[in-house]
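Enquirer: Quick one, fold the following:
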Amino acid sequence: MINIRVPARICFYGDHQDYLGLPVIAGTIDRYINISATLNHTDRFEIQLKDIGTRRTINFNDSLEEVDEGDYFLSAIAVLKKSGLHLKHGYTVEIEGNIPLNAGLSSSSALTVAWIRFLLSSQEFPKTWTNKQVGHWAYEAEVLFFNQPGGLMDQYSIAQGGLIFIDTQKGETTKLSTKLGKLVVSESGLPKKTLDVLKNGRVYGQKAIKAVKQQYPDFNMKLASADDYEKYKHAVPEKYRAHWYAAVHNYQITKKAKKELLRENPDIKFLGGLMNAHQDILQNQIQNTPQPMIKMMEAAREAGALGTKIVGSGGGGCMVALVVEENMERVVQAFLSQGAKDAYEVNLTSS
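Expert: Predicted structure coming up:
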């Protein structure tokens, strides 16, 4: 039998930055997708998705030329086949987990990474691989294969684990301190609007940066400072200025968070303040946070949370709060009192 366990992820700093080529800080938490598989001596995978009560059969001779949008099972096989994967062994596969679906904790990317790890473990593959390579294959399968607007943060962070700073241009990662305090995740109960939010964030952000570079060809976003928002604002059409602000200032927040998290004992109050500053931009400039979730996070901060933010692309889904131990239960109850579907403690996992 083969058993695979892959964690969920939270982006703490840098939401809506990776597709602009800017860095992010993300970490994996102790909520998981689990795959268990046994040989069935056929030329197919018999897959049971237990959490949603569906079954799927994939034959080894299935065509990979016309893969339905979002079929990451087949896109992952197609990506790995290009790298030398040979399907030789049939398996009966059970998939289940405790990551809330369509809620911002990247259940889909966790499943893709888990599926890739299963394929590599169960089939004939001629090469060695690293966790980073697994993340890149997952990124290819989810984003590049379907020409989607997302970045590589989800796949890279889930595949590598721990808390990491990701240079999304180079694909390089830096391990950071996991001494981030206590964490509470709250499920709002509101469905996400992933593709619409991502598309607007990506297009508007890219057009804002492009407008600046058209007038100032030497401008380098990776070298931008907080002062550059005002310095170059006149070059950005009014329609994209909010996303110009978000690009510049979220980048500064991420750099400050990285510097703090490289310390042996980071200041969690400072990090909570950065989280709040990041959320302020997400809800006011990116506009990805529904009003009910804003009220939930306000209540959590009033109950003692050091920082709160929406998780994932936005429009709904989950929130995370950075707390100290003595305020944990008060923060949980604050989320619930404002109508959250659920709230509970989570922990960062190691790499």
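
Enquirer: rest of the way, CA atoms for contacts and neighbours
Expert: Will do.

Enquirer: Now name the helix or strand holding N34.
Expert: N34 is part of strand 24-39 when elements are defined by DSSP states H and E.

Enquirer: and the angle from the next helix or strand along the chain from that strand to strand 24-39?
Expert: Going down the chain from strand 24-39, the next helix or strand is strand 44-49, by DSSP H and E. Strand 44-49 runs at 120 degrees relative to strand 24-39, counting by axes from the mean of the first three to the mean of the last three C-alpha atoms, to 10 degrees.

Enquirer: by how many degrees do the helix or strand just after strand 44-49 and strand 44-49 diverge?
Expert: The element immediately downstream of strand 44-49 (helix or strand, assigned by DSSP H and E) is strand 54-59. Relative orientation of strand 54-59 and strand 44-49, computed by the same axes, to 10 degrees: 160 degrees.

Enquirer: what comes into contact with the helix or strand following strand 54-59?
Expert: Using DSSP H and E, the helix or strand that follows strand 54-59 towards the C-terminus is helix 72-82. For helix 72-82, the external contacting residues (C-alpha atoms under 8 Å, 6 or more residues apart in numbering) are 64, 67, 85, 112, 115-116, 119, 137-138, 140-142, 145.

Enquirer: re the thing from before, enumerate the positions of the strand holding N34 that are buried.
Expert: 24-38 (16 or more other C-alpha atoms under 10 Å).

Enquirer: Identify the residues contacting the residue nearest in space to the middle of the chain.
Expert: Nearest to the geometric centre of the chain sits D154, at 3.6 Å (C-alpha atoms, centre = their mean). Residues in contact with D154 (C-alpha under 8 Å, 6+ apart) are R9, S106, S109.

Enquirer: this one next, for a side-by-side:
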Amino acid sequence: MAEETNNGMKNNYTPVLQLQGSKLRGARVTQLKNHFVIKYKEEPEFFVRVPGRVNLIGEHVDYCGYSVLPMAIQYDIMLAVKPVSVPKLQLTNTDSSHSDFQCDVNSLSIEVKKGVSPPWHSYFLCGLKGVLEVLPQDSVGMLVAVTGNVPLSAGLSSSSALVSAAALAAAHANMLKMTKLEIASLSASSERYIGTQGGGMDQAIAFLGTKGCAKHIQFNPLLSEDVKLPDGAVFVIAHSLAVLNKAKTSDFNCRVAECHLAAQIMAKKRGLSWEKVSSLADLQSAVSASLVEMVDLVKELLHEEPYSKEEICGELEVSEGFLDQLSLSSNTTHISHFKLHQRALHVYQEANRVRAFQEVCQNETVSSLALMKLGELMRESHESLKNLYECSHPNLDKLVYLGEGRALGSRLTGAGWGGCIVALTTKDTVSDYINTLKEKFYKGNPAAVGKDLDSLVFATEPNTGAEIYKLEQ
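Expert: As a prediction, the model looks like this:
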């Protein structure tokens, strides 16, 4: 398996890496291996590690066709795997709250119940199903043990990391040759089996992450470029203690639908074949305008008051049934009102912030000035996510507020409605910033009782992407 780089060269993708690194990682792998042996009475053949991620800028724009700027973090999902000839999947988790699971790989099904969080194994099945659909032969079975330290429902991509790890394990077990870009795209489409209509950011950074660099990731086609962050930049992740499972509610898919509908109505008003416009980026391409000009177009063509479903049908001259089939997902057809102006405005402005963020990193020679500019872009992003996209949470807003004067900028990261913020600090201020949050947000907070504060607020740096390896003998 090889990665195709932008210059056409190929890098070895699945080397057998010796287990190295911190004692913590060694202890986790030993625990995972022991759990596997106790459960299956056999030794694992290989291990998979897929990191979580934090998105520095570019929220809710990937599924609209726009680029993002995430980095892989040190927290990850790890699998111990042994391929077996019997076409059966057996799953176990080191977390005792997650029940064991097994099924025939040739007849697996992914059950999605409205308003109910999917069981943990469903995310693994998504990645496996994606690989099964492209395999040229019947699949082998697998014995798998899972462990993970990516905080759940925190906006750090724990679910996508599990989907991606499952896809990588299944591909390797079946000797399926794929590039990093191919398996990232497959993992992104596979997660939609769970009902989440996301973009491809989480899976792309999971496979393309580079130690020491953030990644500028573009879509259609999937491309990535290293972005060196300014000297002295330190990013801190802080958990809001509020969580949301994207697959449990319609909040996330509603935003996807609103962006889709906004693009279609604006396309119709500009006399375009609106049925062929599937994203706000498609619309920009069709009208050949800059992002700044697209902001003006939103203000010109979309009113600020929410659009009723009936009004949208009238604008597009279609029946409700046709709209449901073409533009909505199964858990958004019941929604009666949509805020199209606000969502489109956020997307175009946020896409422009990604461009500006990358330009500062590439062109600004004075680190202190660069850090100030990046902090301002992050602050603008949070305000937009809070007011235009309405996906923040009071806990997220409080964390952002508490960081004022101590962080250069902070914003929610991930889907929102809970999860984490990411803050930009410096080597000189990071300790004071973290201690301030511990004192003013976490200590005395009932939701933090019994939890390790260092796992709730911590500094992070860009880490490597997915790996396959064996234990050092």
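
Enquirer: Can you give me the TM-score here?
Expert: The TM-score (TM-score structural alignment, normalised by the length of the first structure) is 0.89; 346 aligned residues with a C-alpha RMSD of 2.5 Å.

Enquirer: coming back round to it: so the residue nearest to the centre of the first structure versus T174 of the first structure, what's the distance?
Expert: For D154 of the first structure, the distance to T174 of the first structure equals 15 Å [C-alpha to C-alpha, to the nearest Å].

Enquirer: Aligned against the second structure, show me the partner of M221 of the first structure.
Expert: Matched to the second structure by TM-score structural alignment, M221 of the first structure sits across from Q284.

Enquirer: Find the nearest non-adjacent residue to that match, please.
Expert: The spatially closest residue to Q284 of the second structure, leaving aside those adjacent along the chain, is M294, at 6.8 Å (C-alpha to C-alpha, 6 or more residues apart in numbering).

Enquirer: What separation do you get for the one you found and N352 of the second structure?
Expert: Distance from M294 of the second structure to N352 of the second structure, counting by C-alpha to C-alpha: 10 Å.

Enquirer: what residue of the second structure takes the place of S337 of the first structure?
Expert: Here S337 of the first structure is matched to E439 in the second structure, going by TM-score structural alignment.

Enquirer: how deep is that match tucked in, by neighbour count?
Expert: 11 (other C-alpha atoms under 10 Å).

Enquirer: one step back: helices or strands up against the strand holding N34 of the first structure?
Expert: Counting contacts by 3 or more C-alpha pairs under 8 Å, 6 or more residues apart in numbering; DSSP states H and E, strand 24-39 of the first structure packs against strand 2-13, strand 91-97, helix 107-122, helix 153-160, strand 163-167, helix 241-261, strand 342-346.

Enquirer: and if we set it to 7 Å?
Expert: Packed against strand 24-39 of the first structure by the contact rule (3 or more C-alpha pairs under 7 Å, 6 or more residues apart in numbering; DSSP states H and E) you find strand 2-13, strand 91-97, helix 153-160, strand 163-167.

Enquirer: Now do the last one: which elements does it pack against?
Expert: Translated: strand 163-167 of the first structure. Judged by 3+ C-alpha pairs under 7 Å, 6+ apart, the packing partners of strand 163-167 of the first structure are strand 24-39, strand 172-175.

Enquirer: So what's the gap between the longest one and the chain middle?
Expert: A distance of 13 Å separates the centroid of the chain from that of strand 24-39 of the first structure, by C-alpha atoms, centre = their mean, to the nearest Å.

Enquirer: mean shift between it and the second structure?
Expert: The superposed strand 24-39 of the first structure is, by mean C-alpha distance after the TM-score superposition for the first structure, a mean 1.7 Å from where its aligned residues fall in the second structure.

Enquirer: report the angle between the axes of that strand and helix 153-160?
Expert: Using the same axes, to 10 degrees: strand 24-39 of the first structure against helix 153-160 is 60 degrees.

Enquirer: Can you check what angle separates strand 24-39 of the first structure from strand 342-346?
Expert: Computed by the same axes, to 10 degrees, the angle separating strand 24-39 of the first structure from strand 342-346 equals 90 degrees.

Enquirer: tell me the angle strand 24-39 of the first structure makes with strand 163-167.
Expert: Strand 24-39 of the first structure runs at 110 degrees relative to strand 163-167, counting by the same axes, to 10 degrees.
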